[in-house]
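Asks: Can you look at this prediction? I've put the sequence above it.
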Amino acid sequence: MDADSSRALLSRAIARVANRDQDALKYVYRHTSAKLLGVALRILNDREEAEDVLQDVYLTVWNKADRFDPEKASPITWLVSLARNRAIDRLRSRGTRVMTGVEEAESLPDAAPLAPARIEADEDRQRLDGCLDQLDPKHSGAVRRAFFEGLTYDALAQAVGVPLGTMKSWIRRSLISLRACLEA
C-alpha cells in the first residue's frame, strides 16, 4: 500500500472515531502506536511515562477526533503533534527542559508490524513462554525481569537477595536452556 492510500485510510478512520467507532480507534492505534510511543520515548526517555502519554494521546483522539482536519495536516502529523505536546507537557511538569523538535519525531520510522509478522511474533512469544515455564521459577523470573523489564543483573541480584555472580550464572544457564528448548 502506498503512502497516499495509507494516509487516506488513516484519515477516514479518524473521521469514524469522531463518530465513536471503536473499531476505527483500534485501527488508528494499530497503525500508529509504535511510532507515537517512539516519539514519546525519545522526548521523555522513560518507557512508563511514554506509555502514559500514549494513553493520553488516544483518549484525546477519542474525544477530539472531530477537530482533525485532513486539509491542514496529514493524520500522522496530527497524531505526532499530539504525542509530542503531551510528552513536552509531561517534561514541563517534571521541570525538565525539552531538547527534541517535531522534525526529529516525524522522521522516526513506523515500526508497526504487518499482520503476518504479528502472528509469527505471537507464535514465537507462546513458544518462548512455554520454554520459560520449564525453567526454575526463580530463574525464569530473573530472565523475564532482565529481558522484558530491562532490569540490570545487579538490580536483580539485589531484589532477589543473591550475590551478583549467582545472578549472572542463573541468567547464563537459563539462556542456554532456553536456546536448547527453542531449537528443539
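Replies: Cool, got the structure.
Asks: from here on, contacts and neighbour counts on C-alpha atoms
Replies: OK.
Asks: which residues sit against the lengthiest helix in the chain?
Replies: Using DSSP state H, we find that the single longest helix of the chain is helix 22-44. For helix 22-44, contacts defined as C-alpha atoms under 8 Å, 6 or more residues apart in numbering pick out 10, 13-14, 16-17, 47, 50-51, 53-54, 58, 62, 76, 79-80, 83-84, 87-88, 90-91, 98-100, 105-106, 108-112.
Asks: Give the buried residues for that helix.
Replies: 24-25, 27-29, 31-44 (16 or more other C-alpha atoms under 10 Å).
Asks: again with stretch 160-178
Replies: Neighbour counts over stretch 160-178 (16+ other C-alpha under 10 Å) mark Met167, Lys168, Trp170, Ile171, Ser174, Leu175, Ser177, Leu178 as buried.
Asks: and the gap between the third one and Leu178?
Replies: The gap separating Trp170 from Leu178 is 12 Å, by C-alpha to C-alpha, to the nearest Å.
Asks: likewise the second one?
Replies: Distance, Lys168 to Leu178, by C-alpha to C-alpha: 15 Å.
Asks: Ok, Ala157 next?
Replies: Going from Ala157 to Leu178 by C-alpha to C-alpha gives 20 Å.
Asks: returning to that earlier point: what about the contacts of helix 22-44, which are in strands?
Replies: In strands, judged by DSSP state E, none of the contacts of helix 22-44 are found.
Asks: for comparison:
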Amino acid sequence: MVDSAQLERLLARTALRDREAFRHLYEACAPQLLGVALRLLRRRDLAEDVLQDAFTSVWHRADSYRPGASQPMTWLTSVVRNRALDVLRAESLRRAESLDAGDEEDDAPGSGALRDDRPNPLGLLEQAADALHLRRCLDDIDGPQRQCLALAYYHGLSHSELAEHLGSPIGSVKVWLRRGIDRMRRCMEHLA
C-alpha cells in the first residue's frame, strides 16, 4: 500500500495530466476502491463500471483535491462511494418506473405482480435505530480499536493493510480488531 504522502504526490501529478502518475495511482488504489464499490453494489460488473467512472472523474478533477481537507484515500473513497450511490439511486428509479409501468399491465393475462424490495416505513425506522445504536457503540470505543474498525469497515483494509497503514505489528492489529468487534457486539446486545 502506498502511503498518504505518495498518494498526494500522485494526485498532484495527475492534476498536471501526468499519465504515468495516474497509472501508478490506479494500480495503488484500484483494488481497495473496487472493494468499496463491491460492498455497496454487491455486483462485480456494476462495481467495475463505478470504479472506471470514478477514475475518469479523478483524472478530470484531481486538481480539486485539497491535502489539508482530507487524506487522499478518503477523497478517492468518497469519489467511488458517490458514484456507487448514484448507480444505486438510478437503479432504484429504474425499478420504480418499471413497477409503475407494470401497474398498467397487471390486467393482462399471465402477468404477475412484481415484488417491491424497498423497505417499508417500519423497516426504515428499524434501520435508522440500528445505525444510531452502531454509532453510539462506536463512540464508546477509542484508540486503535476504533481506528482499526473504521479502516476495515469503511475502507476495506485487510489485516496486513491495516498493519502497514498504522505502522503496527499484524498481531496487534488482529487483537485490536477482535477486541473492538467484541465490544461492539456486547454494546449492541446491551442496547437491543
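Replies: Yep, it's here. It should be emphasised that the depicted structure is a prediction, and the values quoted were computed from it without experimental measurement.
Asks: TM-score of the superposed pair?
Replies: Scored against TM-score structural alignment, normalised by the length of structure 1, the superposed chains reach a TM-score of 0.53; 107 aligned residues with a C-alpha RMSD of 2.8 Å.
Asks: thinking again about what came up before, and the longest helix of structure 1, which stretch of structure 2?
Replies: Across structure 2, the stretch matching helix 22-44 of structure 1 (TM-score structural alignment) is residues 19-41.
Asks: Mean per-residue distance, that stretch versus structure 1.
Replies: With mean C-alpha distance after the TM-score superposition for structure 1, stretch 19-41 of structure 2 departs from structure 1 by a mean of 0.5 Å once superposed.
Asks: Ser158 of structure 2 versus the most centrally placed residue in structure 2, what's the distance?
Replies: Closest to where the C-alpha atoms of structure 2 average out (C-alpha atoms, centre = their mean) is Val36, at 3.9 Å. Separation of Val36 of structure 2 from Ser158 of structure 2 (C-alpha to C-alpha): 12 Å.
Asks: and what of Gln6 of structure 2?
Replies: Counting by C-alpha to C-alpha, the gap from Gln6 of structure 2 to Ser158 of structure 2 is 20 Å.
Asks: go on, Ala69 of structure 2?
Replies: Relative to Ser158 of structure 2, and taking C-alpha to C-alpha, Ala69 of structure 2 is found at 25 Å.
Asks: Compare neighbour counts for those two and give me the winner.
Replies: The neighbour comparison of Ala69 of structure 2 against Ser158 (other C-alpha atoms under 10 Å) goes to Ser158, with 16 against 9.
Asks: From the rest of the structure, what touches stretch 42-52 of structure 2?
Replies: So stretch 42-52 of structure 2 is contacted by Ala30, Leu33, Leu34, Ala37, Leu38, Leu41, Val80, Arg83, Ala84, Val87 (C-alpha under 8 Å, 6+ apart).
Asks: what about Asp46 of structure 1, how many residues close to it?
Replies: Neighbourhood size, Asp46 of structure 1 [other C-alpha under 10 Å]: 11.
Asks: And Lys138 of structure 1, by the same measure?
Replies: 11.
Asks: do the one 4 residues further on as well
Replies: Other residues near Ala142 of structure 1 come to 25 when the count uses other C-alpha under 10 Å.
Asks: From Phe148 of structure 1, how far off is it?
Replies: For Ala142 of structure 1, the distance to Phe148 of structure 1 equals 10 Å [C-alpha to C-alpha].
Asks: One more: Ala180 of structure 1?
Replies: 20 Å.
Asks: ditto for Arg47 of structure 1
Replies: Note on Arg47 of structure 1: its distance to Phe148 of structure 1, by C-alpha to C-alpha, is 12 Å.
Asks: Among these two, which residue is more densely surrounded?
Replies: Ranked by neighbour count (other C-alpha under 10 Å), Arg47 of structure 1 and Phe148 place Arg47 first, with 15 against 9.
Asks: separation between that one and Asp154 of structure 1?
Replies: For Arg47 of structure 1, the distance to Asp154 of structure 1 equals 20 Å [C-alpha to C-alpha].
Asks: repeat for Asp124 of structure 1
Replies: Here Asp124 of structure 1 is placed at a distance of 28 Å from Asp154 of structure 1 (C-alpha to C-alpha).
Asks: likewise Leu36 of structure 1?
Replies: 31 Å.
Asks: cool, and Asn45 of structure 1?
Replies: Distance, Asn45 of structure 1 to Asp154 of structure 1, using C-alpha to C-alpha: 21 Å.
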